[in-house]
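Peer 1: Quick one, fold the following:
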Amino acid sequence: MKVFISDDQEEQRLWLTDIITAQLDELNFNYELASVWQPDDVLQAVKMTSGPNIYFLDIVLKQATNGIELATKIRDYDPDGFIVYVSVRDDMLPETLSAMTTPTGFISKMDLFNKAKFVPRVREVLTVIKKRLTTLNEAPEPTLSLHSGALLLKLKLTDIVYCEKVHGLRTARIVTEHQAYLVHKNLSTIKEQLGDSRFFNDFQSYALNLDKIVTIDFNKGWITMMNGDRLSFSRGTIKKLRAYYQTQE
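Peer 2: The predicted structure is shown next:
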């Protein structure tokens, strides 16, 4: 988890950093303080992290992008991140809500540099974040559960490398790194349970775990998976995967 503090007033940013990091340490957060604060730099850093991260954003930034606009863009890459506005513009609180950035908190700068009043507000927000992180971590890991004849199959989605349709039969093969399972289910039925962002389901005969892809040769139509299997596709088919990656850039 990274913590971003975006404020264009250096004195205020440094003071906020001292206050926020002290509270993070006291509450035993496992975090890394990001060194960037300008909107463009923050977005580039967010693209390189998996999240959820914590963002303390000033609303009025003397930049091309203000804090609310920055939060809106952050949501494209870190939908579960925790956004906290820290601003003297209390009147803009309704705007932060109408922009649908789903803020975790709003801390007024009216008492900035007054530790006695400011620290409890930071601690209150971080305590809420801590509780929500605990809930997220305790959530059950997504699984694929199937009944196929006498077989009851329950696999963690993270363990699945790919699923493929067995042609000519209403059967599919589910492949993990160490084993393969033949099930009497349509691949489309299986894909309904793979509604997880890690799977690419746009191939008619395959569902691929994007985290398990090792190499892709778009010219030859080859995809090598983490278990060593090399899957072959026509150029017309594999271009769907190329298009997906282009949307992630």
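Peer 1: alpha carbons only for contacts and neighbour counts from here, please
Peer 2: Fine.
Peer 1: what about residue 212, how many residues close to it?
Peer 2: 20 (other CA atoms under 10 Å).
Peer 1: Distance check, it against residue 103.
Peer 2: Look at residue 212 and residue 103: by CA to CA, to the nearest Å, they are 33 Å apart.
Peer 1: Name the SS class of residue 106, please.
Peer 2: Put simply, residue 106 is strand when judged by DSSP: H, G, I helix; E, B strand; the rest coil.
Peer 1: Setting aside sequence neighbours, what's the nearest residue to it?
Peer 2: residue 85 (4.7 Å; CA to CA, 6 or more residues apart in numbering).
Peer 1: check which helix or strand covers the one you found.
Peer 2: In the assignment (DSSP states H and E), residue 85 maps to strand 82-87.
Peer 1: what's that strand packed up against?
Peer 2: With contacts taken as 3 or more CA pairs under 8 Å, 6 or more residues apart in numbering; DSSP states H and E, strand 82-87 sits against strand 54-57, strand 105-108.
Peer 1: Pick the most deeply packed of these.
Peer 2: strand 54-57 (a mean of 24; mean count of other CA atoms under 10 Å).
Peer 1: in the following helix or strand past it, what counts as buried?
Peer 2: Sequence order places helix 67-77 as the next helix or strand after strand 54-57, per DSSP H and E. Buried residues in helix 67-77, defined by neighbour count with 16 or more other CA atoms under 10 Å: 67, 68, 70, 71, 72, 73, 74, 75, 77.
Peer 1: could you dump the helices and strands packed on strand 82-87 to TSV with distance to residue 134?
Peer 2: Below are the helices and strands packed on strand 82-87 laid out as TSV (distance: least, CA to CA, whole Å):
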stretch	distance to residue 134
strand 54-57	15
strand 105-108	18
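Peer 1: Quick one: closest of those to residue 148.
Peer 2: strand 54-57 (43.6 Å; CA to CA).
Peer 1: quick revisit: the buried residues of helix 67-77 into a markdown table, with extra columns for distance to residue 93?
Peer 2: Below are those laid out as a markdown table (distance: CA to CA, whole Å):
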| residue | distance to residue 93 |
| --- | --- |
| 67 | 12 |
| 68 | 10 |
| 70 | 15 |
| 71 | 13 |
| 72 | 15 |
| 73 | 18 |
| 74 | 18 |
| 75 | 18 |
| 77 | 23 |
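Peer 1: chain center to the strand holding residue 85, what's the gap?
Peer 2: The gap between the average C-alpha position of strand 82-87 and the chain average comes to 19 Å, counting by CA atoms, centre = their mean, to the nearest Å.
Peer 1: Helix 67-77 and that strand, what's the angle between them?
Peer 2: 170 degrees (axes from the mean of the first three to the mean of the last three CA atoms, to 10 degrees).
Peer 1: I'd like the structure of this one too, to check against the first:
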Amino acid sequence: MMIDVYICEDDVKQLEQIHTIVRRYLMIEKLDMRIAMATADPQAILAEADNQHQRLYLLDIELGTPMNGIELAQKLRQVDVNCKIVFITTHAEMLTLTFKYQLEVLDFINKDEPEALQARLIQILNLAQTRLTSSQHHQAAYVQFKVGEQVRSVRADEVLFIESAQVPHKLIVHMANAQFEYYGTIKQAATLNKNFYRCHKSIVVNQTCITVINKRLHQLTVSNGETIDCSVAASRALAKLVRVSKM
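Peer 2: You can find the predicted model right below:
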């Protein structure tokens, strides 16, 4: 899987410098990586965050916005526990905060040593590729849900389906022997994993957990025996995607 590199730096000149170093090295070495975004806006970075891709974030700490690099890293880590984060900054005194907030930073590059910037970036690109490729082969896919103030990680293959609760903006995650609620939208839930499919306006099903597709009743049966509603269009689409009993 290709690794996406995201750069967030508020100094236009330094942003261009980092972008150029990374772009040239990736082009020369033909690494399975690409620059997905280079911006001064942390909100733009955050808007792209998910846990379905291999990602490396190169972040400045002082971004000149209400959200600094430490806060951005916290939010990114909540969404993607496996992403790699590197700080490129002059604020070496803030290094201790990365331990306080348990950010698991891959590295820290001091801008006060510009002559070493290229070498350090190249070193980090190679290290990130090694670490992320290794984790891709050895870790099962997980999805993260923010439950209250905590982030709950669940194996994607253990999620049967997600449905809207009676409380507005609240969803229920159904597993084989448990369920829990969290705040979110059905639209967003469908993007959490490649096997999640929106089968109804209020339901997202895990395609790998479907055992029966009943096109007559517009229902699906999942692996624990529960039945859920399915739209006519989704029934037809899933019948082509999933090899299970059809009625």
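Peer 1: Give me the TM-score for these two chains.
Peer 2: In this superposition the chains share a TM-score of 0.60, using TM-score structural alignment, normalised by the length of structure 2; 177 aligned residues with a CA RMSD of 3.4 Å.
Peer 1: Can you check which of the helices and strands packed on strand 82-87 of structure 1 gets nearest to residue 94 of structure 1?
Peer 2: Across those, residue 94 of structure 1 has its closest neighbour in strand 105-108 (10.8 Å, CA to CA).
Peer 1: corresponding residues in structure 2 for that closest one?
Peer 2: Counting by TM-score structural alignment, strand 105-108 of structure 1 pairs with residues 107-110 of structure 2.
Peer 1: average distance between that stretch and structure 1?
Peer 2: With mean CA distance after the TM-score superposition for structure 1, stretch 107-110 of structure 2 departs from structure 1 by a mean of 0.5 Å once superposed.
Peer 1: can you list the residues that contact that stretch?
Peer 2: Here stretch 107-110 of structure 2 makes contact (CA atoms under 8 Å, 6 or more residues apart in numbering) with 85, 86, 87, 88, 89, 90, 91, 92, 95, 117, 120, 124.
Peer 1: all helices for structure 1, in order.
Peer 2: Secondary structure of structure 1 (DSSP state H): helices at 10-26, 39-47, 67-77, 93-98, 115-138, 187-191, 235-248.
Peer 1: So which of those helices is the most surrounded?
Peer 2: Mean neighbours per residue, mean count of other CA under 10 Å, is largest over the helices of structure 1 for helix 67-77, with a mean of 20.
Peer 1: Could you give the separation of it from the chain centroid?
Peer 2: 13 Å.
Peer 1: what span of structure 2 lines up against it?
Peer 2: Counting by TM-score structural alignment, helix 67-77 of structure 1 sits on residues 69-79 of structure 2.
Peer 1: Against structure 1, what's the mean shift for that stretch, could you check?
Peer 2: Using mean CA distance after the TM-score superposition for structure 1, the mean distance for stretch 69-79 of structure 2 is 0.6 Å.
Peer 1: distance between the ends of stretch 227-240 of structure 1?
Peer 2: One end of stretch 227-240 of structure 1 to the other measures 23 Å (CA to CA).
Peer 1: Counterpart of residue 8 of structure 1 over in structure 2?
Peer 2: In structure 2, the residue paired with residue 8 of structure 1 is residue 10, using TM-score structural alignment.
Peer 1: contacting residues for that match?
Peer 2: Per CA under 8 Å, 6+ apart, neighbours of residue 10 of structure 2: 39, 40, 41, 60, 62, 63, 64.
Peer 1: is it true that the second one touches residue 14?
Peer 2: No. Residue 40 of structure 2 lies out of contact with residue 14 (CA atoms under 8 Å); the separation is 10.5 Å.
Peer 1: Would you confirm that residue 41 of structure 2 contacts residue 6?
Peer 2: No. If you go by CA under 8 Å, residue 41 of structure 2 and residue 6 don't touch, sitting 11.2 Å apart.
Peer 1: who's more crowded, the two?
Peer 2: Just comparing residue 41 of structure 2 and residue 6: by other CA under 10 Å the higher neighbour count belongs to residue 6, 21 against 16.
Peer 1: And the more buried one, how far from residue 28 of structure 2?
Peer 2: 19 Å.
Peer 1: Tell me the counterpart of residue 187 of structure 2 in structure 1.
Peer 2: Counting by TM-score structural alignment, residue 187 of structure 2 has no partner.
Peer 1: Where does residue 187 of structure 2 sit, in terms of helix or strand?
Peer 2: Assigned by DSSP H and E, residue 187 of structure 2 falls in helix 186-189.
Peer 1: which of the residues in that helix are buried?
Peer 2: Judged by neighbour count (16+ other CA under 10 Å), helix 186-189 of structure 2 contains these buried residues: 186, 189.
Peer 1: Residue 198 of structure 1 is in contact with residue 211, isn't it?
Peer 2: Yes. Taking CA under 8 Å as the definition, residue 198 of structure 1 is a contact partner of residue 211 at 6.4 Å.
Peer 1: what's the overlap in contacts for the two?
Peer 2: With CA under 8 Å, 6+ apart as the test, residue 198 of structure 1 and residue 211 reach no residue in common.
Peer 1: mean per-residue distance, the strand holding residue 85 of structure 1 to structure 2?
Peer 2: Superposed on structure 2, strand 82-87 of structure 1 shows a mean distance of 0.4 Å to its aligned residues (mean CA distance after the TM-score superposition for structure 1).
Peer 1: residues in contact with that strand?
Peer 2: Here strand 82-87 of structure 1 has contacts from 52-60, 67, 71, 101-109, 129, using CA under 8 Å, 6+ apart.
Peer 1: for stretch 197-209 of structure 1, same thing?
Peer 2: Residues contacting stretch 197-209 of structure 1 (CA under 8 Å, 6+ apart): 160-165, 187, 191, 210-211, 237, 240-241.
Peer 1: ok, and for it, which residues are buried?
Peer 2: 199, 200, 201, 206, 207, 208, 209.
Peer 1: got a list of what residue 203 of structure 2 touches?
Peer 2: Residue 203 of structure 2 makes contact with 161, 162, 163, 164, 186, 229, according to CA under 8 Å, 6+ apart.
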